[in-house]
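Student: predicted model, plus sequence, below.
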Amino acid sequence: MDTATARTRLEALLADLDRSTAVLKSEHPERELSAADAGSNLSDSDRVEAALESMGRHRAAVEAALARVAAGSYGRCLGCGKQVPEGRLEVRPEAARCVTCQAKHDRAMR
């Protein structure tokens, strides 16, 4: 994938994440809970918080990919230095590693 296309896709993904985050935050503003509904809202609150955290991690990965585009290293695996397969970048334009190195990274993070 050429860097211009990658930059465009990554910027669109970043905008989508920002919109989704804003919508989720506006639909679930913090509010006082009565004792009666604290239990049911706690699980909703936990789900919203988990979604926001996930979107935050995804946003950070997209920003890191945009930095790699700017640095001229986009598409190179952070693990082995080889070219990340085109198909992987098509599916996950923010991918920083080839599938093999990503699997190793994921196992090390557990």
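Tutor: Looks like it arrived, so ask away. Residues are numbered from 1 along each chain as shown.
Student: could you use CA atoms for every contact and neighbour count after this?
Tutor: Fine.
Student: what's the top helix by length along the chain packed up against?
Tutor: What stands out as the longest helix in the chain, according to DSSP state H, is helix 38-71. When contacts are defined as 3 or more C-alpha pairs under 8 Å, 6 or more residues apart in numbering; DSSP states H and E, helix 38-71 sits against helix 3-27.
Student: name the residues of the helix it packs on that are buried.
Tutor: Residues of helix 3-27 classed as buried by neighbour count (16 or more other C-alpha atoms under 10 Å): Thr3, Ala6, Arg7, Arg9, Leu10, Leu13, Leu14, Leu17, Thr21.
Student: now swap in stretch 49-66 and tell me
Tutor: Those would be Leu52, Met55, His58, Arg59, Ala61, Val62, Glu63, Ala64, Ala65, Leu66, for stretch 49-66 by 16+ other C-alpha under 10 Å.
Student: another structure for you, compare them:
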Amino acid sequence: MPDTAAAKANLEAQLAELQGRLDRIETDLAEPLNPDLPEQATEMQDDDSLGGQAELAARQIASIERALERIDEGTYGVCVQCGADIAEGRLEARPEAALCIDCARGQ
């Protein structure tokens, strides 16, 4: 059985870091574009990259929030697909993991 207290602390720390990163990205994206057209093109490319980073951070946040819900429900460490226990090593590497390694590989 996984150490849910340690996992919860780890997940909450990751969540806070990701939320801070997402907040900074959103602040950067909210800045008006430079009136200089060549500079605008560069800023738009940067904004596209930041948008992708924001999407990734939002997906990671959602995954962590679901893991925290599983901890609260008492189902953390159990594969949501097949019901088998998720290996301790997998949870150490990916504390937000919802699938056992076999289900994650599509087996």
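Tutor: Thanks, I have the structure now. Here the structure is a predicted model, which means the values were calculated and not measured.
Student: just the buried residues of helix 3-27 of structure 1 now: which is nearest Cys98 of structure 1?
Tutor: Of all those, Cys98 of structure 1 sits closest to Ala6, with 16.3 Å by C-alpha to C-alpha.
Student: the closest one - nearest residue in space that isn't next to it in sequence?
Tutor: Once flanking residues are discounted, Ala6 of structure 1 sits nearest to Pro93: 6.7 Å by C-alpha to C-alpha, 6 or more residues apart in numbering.
Student: trace the one you found over to structure 2, please.
Tutor: Using TM-score structural alignment, the partner of Pro93 of structure 1 in structure 2 is Pro95.
Student: you'd agree that match is in a strand?
Tutor: No - if the criterion is DSSP: H, G, I helix; E, B strand; the rest coil, then Pro95 of structure 2 is coil and not within a strand.
Student: what sits against it?
Tutor: By C-alpha atoms under 8 Å, 6 or more residues apart in numbering, the contact set of Pro95 of structure 2 is Ala7, Asn10, Leu11, Ala67.
Student: next: Glu94 of structure 1.
Tutor: Leu10, Ala61, Val62, Ala64, Ala65.
Student: mind telling me what Asn41 of structure 1 corresponds to in structure 2?
Tutor: Using TM-score structural alignment, the partner of Asn41 of structure 1 in structure 2 is Glu43.
Student: isn't its match right next to Pro35, touching?
Tutor: No - here Glu43 of structure 2 does not reach Pro35: they are 10.7 Å apart, not a contact under C-alpha atoms under 8 Å.
Student: and the residue nearest to Leu33 of structure 2 when sequence neighbours are not counted, how many neighbours?
Tutor: Distances taken as C-alpha to C-alpha, 6+ apart put Gln40 closest to Leu33 of structure 2, at 5.9 Å, once the chain neighbours are dropped. Residues lying near Gln40 of structure 2 (other C-alpha atoms under 10 Å) number 14.
Student: report the central residue of structure 1.
Tutor: In structure 1, the centroid-proximal residue (C-alpha atoms, centre = their mean) is His58; its distance is 1.0 Å.
Student: return the residue of structure 2 aligned against it.
Tutor: Matched across to structure 2, His58 of structure 1 falls on Gln60, judged by TM-score structural alignment.
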